[in-house]
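In: for reference, the sequence and a predicted model appear below.
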Amino acid sequence: MHDIRTIRDNPDQFDAALARRGLEPRAADLIALDEKRRALVTELQTGQARRNEASKAIGAAKAQRDEETAGALMAEVAALKEKLPAMEAQEREISGALNAELAGIPNLPAADVPEGADEDENALVATHGEPPVFDFEAKAHDAIGPALGLDFDTGAAMSGARFTLVRGPVAKLHRALGQFMLDTLTEEFGYEEVVPPLLVRDEALFGTGQLPKFAEDLFRTTDDRWLIPTAEVSLTNIVAKQILPADALPLRFTALTPCFRSEAGAAGRDTRGYIRQHQFEKVEMVSITTPEASDDEHERMTGCAEAILTKLGLPFRRMKLCTGDMGFSAARTYDLEVWLPGQDRYREISSCSTCTDFQARRMNTRFRPEGEKSTSFVHTLNGSGLAVGRTLVAVLENYQRADGSVVVPEALRPYLRGMDVLEPA
């Protein structure tokens, strides 16, 4: 959510930032709507003040037996009482329209975000690890997985496309991955583990930026709740409508939850395999911090996700997304892309974003600096640490053997009671 006062003070700067996002100028229209609202507010305040003043004057006129003046004042008050509610309704309508316009505009990109139209113009930051070299032809996970318990056919028969039944050895590996990620984030990096609601109201999704613009990407229940597309929604809204003490920051939350996405904009993409599902599990990280600390927190959060990949021995690279590939609420995003030998390419496994005060304004979440009376909006950050299903895919492909078995990464063996190889049925 954007501050109309900032737009009024810096219209050219605002439009220039929108242009980097590939969007048309909006400042002039927003300012015109705001001026109309402000003029109406001024007229309302003047009318209300006159109504109160005239009401008091009626008593004084009657006390002096000045019925003519009292009658004129009573007529004026009656006219104001009839006029003001209509003006109040008009002001609410204009304010609602202005807020709707502001709510539909994405966050402005940070200065260091590269300009570009799509993922082809993202910037490589660093590469970690070497892709494995096999003495056989590497297979994709959808060829390896079925013999280990990745049951695409039963999942589709039960629930339709983009649903998978996970069973047997792969189910154990899936569980181990989620537990390993949670333990790493809580024990090594100080995140507080949370078990959040999976169903939320409209205002929670508005706060993090999924509503109203991206309703078609979500699943809605018959009682007007929404299944979360990511635990970012629940974790970030822990602090909604709060004023936090500065010494409580940063707050760092993590959760392992199912996530539900309609994939409305992904028709024809990743229709095979376990990459893009309607239901999947993900370990999410959320940080709430001060504006001064948010850039360092972004680096720290991304480093946490990188540490998990490193412990698993998976080759990956960090990308800085360009302006045309960032999400709606993000001001800067790092994508971590893991190497998939079966696809002979890197694929996204984590996105870590700083949203500056964009979500905080929508949630009305502030902090009070120590010793100050005034408050400021917090900064919010979120990131995957990691997407469990995609990490499972990466393990299957990077640790595959010629006979169809898969070596278990050493970091996961304690979670599998020492099992070091997944054997095909």
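Out: Okay, I see it.

In: from here on, just use CA atoms for contacts and neighbour counts.
Out: OK.

In: any idea how far stretch 395-407 is from the chain center?
Out: 34 Å (Cα atoms, centre = their mean, to the nearest Å).

In: neighbours around the nearest residue to Ile308 once chain neighbours are set aside, how many?
Out: Nearest residue to Ile308, sequence neighbours excluded (Cα to Cα, 6 or more residues apart in numbering): Met181, at 6.8 Å. Other residues near Met181 come to 26 when the count uses other Cα atoms under 10 Å.

In: for Met181, give me its contacts.
Out: Neighbour list for Met181: Val283, Ile308, Gly385, Leu386 [criterion: Cα atoms under 8 Å, 6 or more residues apart in numbering].

In: this is the comparison structure:
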Amino acid sequence: MLDPQLLRDNLPGVAKKLADRGYQLDVQAWQSLEDRRKALQIETESLQSQRTQISKSIGQAKAKGEDMQPLLDQVAGLGDQLDQSKAALQDIFAEMEQVTLYLPNLAQEDVPVGQDEADNVEIRTWGTPPTFDFAVKDHVDLGAVSGFMDAEAAATLSGSRFTVLSRDLARLQRALTQFMLDTHINEHGYDEFYVPYLVNDQAMLGSGQLPKFADDAFITEDGRFLIPTAEVPLTNLVANHILDSDALPIKMTAHTPCFRREAGSYGKDTKGMIRQHQFDKVEMVQIVHPEESNQALEDMTNHAENILKALKLPYRVIILCTGDMGFSAAKTYDIEVWVPAQNTYREISSCSNCEDFQARRMQARFRTPEQKKPQLVHTLNGSGLAVGRTLLAVMENYQNQNGSIRVPEVLQPYMGGEQVINRAE
């Protein structure tokens, strides 16, 4: 949620930055709300002051033995007016909150202005895409060759956009997950968490998933939500907390399934594991001091990159433009891995600095010895990595002509020393 003071201090400037993000703020309507809020605030404070003064006069009249009834009548009348003024003020605050809940975060100054992914900017590349002296198979065909990937069985069980993995491919996915977690814990300094896969609406609201993305969420009959990412429960672990500054930074990682309706993606990536209703992800979350969040974003992006480097998978890093960033992000780097069958890079990680946007929704704060008033923390999140997309990248980049798949060296200890995944016998 944006700082309301920003809207009060520089409404035209905020509206311009929101327009860069593709959101058109009704400036006139907002200013009307702000004018009414200000008038009601002044009225409420004036009534409170009057009531206080008259209450003092009642005490003085009582001490002098004077008739207090006229003053008591005034206090009662002011009390009714004050209650009405407070109620009207709360209604205005509620209206303003409903507007602000739909306002995206403001982009940092170095984020390129643009409308969509065509305006994203490449920052760097790593590795050289492999060349093949045979016709490249995509991961779906490779899965069919091995017999370890079955979309038809998944469709029978659950419908479209699901996949059943078995035997060596299921084990390879588990190996990837374990390798990612071990790397983040042992080399990057994250603490591992196991979190619920169902959360309440307050957790979804705090992380910025609600109300904007309600249509993309799976909701249970009792009103809980299947998590779209482990970012939701991990970030909300500090909701309504005042942390000691010495506790920062907090670095958390978790492996969870993620559940998304993929609303608005009809017809996109319907084949294979690119875009699924259920997929696994290893998530990274950091809770940091505001002065440290920009460097934390660079570090987190490097942590995700290190996984791909260890797997020797070519990738590139891009900075998302204002129109392509996620709702809660102030700055985002996407990491895209090389997918040979598509002859292009595809997103495998997104790392974002949300600054105090989520923290304000969650009331996640910290206190320093020098300052009595708590400050909002900054929150960051990133995929480290999307496991299914990493699996398909390994399959395609490490494929052989006969459809077998070489196991990356760093994963072989997790695969019992197995070096090649062959056809099911």
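Out: Noted; the coordinates are in hand. Everything numeric in this text was worked out from a predicted model, so none of it was measured.

In: quick one: which of the contacts of Met181 of the first structure is most hemmed in?
Out: Gly385 (32 neighbours).

In: surely that residue touches Val286?
Out: No: proximity of Gly385 of the first structure to Val286 does not meet the contact threshold set by Cα atoms under 8 Å, at 10.0 Å.

In: so which strand or helix has Tyr346 of the first structure?
Out: Assigned by DSSP states H and E, Tyr346 of the first structure falls within strand 345-354.

In: show me how far that strand is from its chain's centre.
Out: That offset, for strand 345-354 of the first structure, works out to 14 Å (Cα atoms, centre = their mean).

In: elements contacting that strand?
Out: helix 294-311, strand 332-340, strand 379-387 (3 or more Cα pairs under 8 Å, 6 or more residues apart in numbering; DSSP states H and E).

In: mean deviation, the next helix or strand after it versus the second structure?
Out: Tracing the chain C-terminally past strand 345-354 of the first structure and defining elements by DSSP H and E, one meets helix 358-363 next. With mean Cα distance after the TM-score superposition for the first structure, helix 358-363 of the first structure departs from the second structure by a mean of 0.9 Å once superposed.

In: need the counterpart of Ala239 of the second structure in the first structure.
Out: In the first structure, the residue paired with Ala239 of the second structure is Ala240, using TM-score structural alignment.

In: wait, that match touches Phe367, no?
Out: No: using Cα under 8 Å, Ala240 of the first structure is not in contact with Phe367; the gap is 11.5 Å.

In: mind checking how far the residue nearest to Ile308 of the first structure is from Ile349 of the first structure?
Out: 13 Å (Cα to Cα, to the nearest Å).

In: what's the overlap in contacts for those two?
Out: Common neighbours of Met181 of the first structure and Ile349 (Cα under 8 Å, 6+ apart) are Leu386.

In: can you tell me the closest non-neighbouring residue to His2 of the first structure?
Out: Residue nearest to His2 of the first structure in three dimensions, not counting chain neighbours: Leu102, with 5.9 Å by Cα to Cα, 6+ apart.

In: so that neighbour belongs to a strand, correct?
Out: No: counting by DSSP: H, G, I helix; E, B strand; the rest coil, Leu102 of the first structure is located in no strand; its state is helix.

In: that one matches what in the second structure?
Out: Per TM-score structural alignment, Leu102 of the first structure is aligned with Thr100.

In: tell me how many other residues surround Cys259 of the first structure.
Out: 19.

In: where does it land in three-state SS?
Out: Under three-state DSSP, Cys259 of the first structure comes out as strand.

In: tell me the first helix or strand C-terminal of the helix or strand hosting the residue nearest to Ile308 of the first structure.
Out: In this structure, Met181 of the first structure is located in helix 168-183 according to DSSP H and E. For helix 168-183 of the first structure, the following helix or strand on the C-terminal side (DSSP H and E) is strand 192-193.
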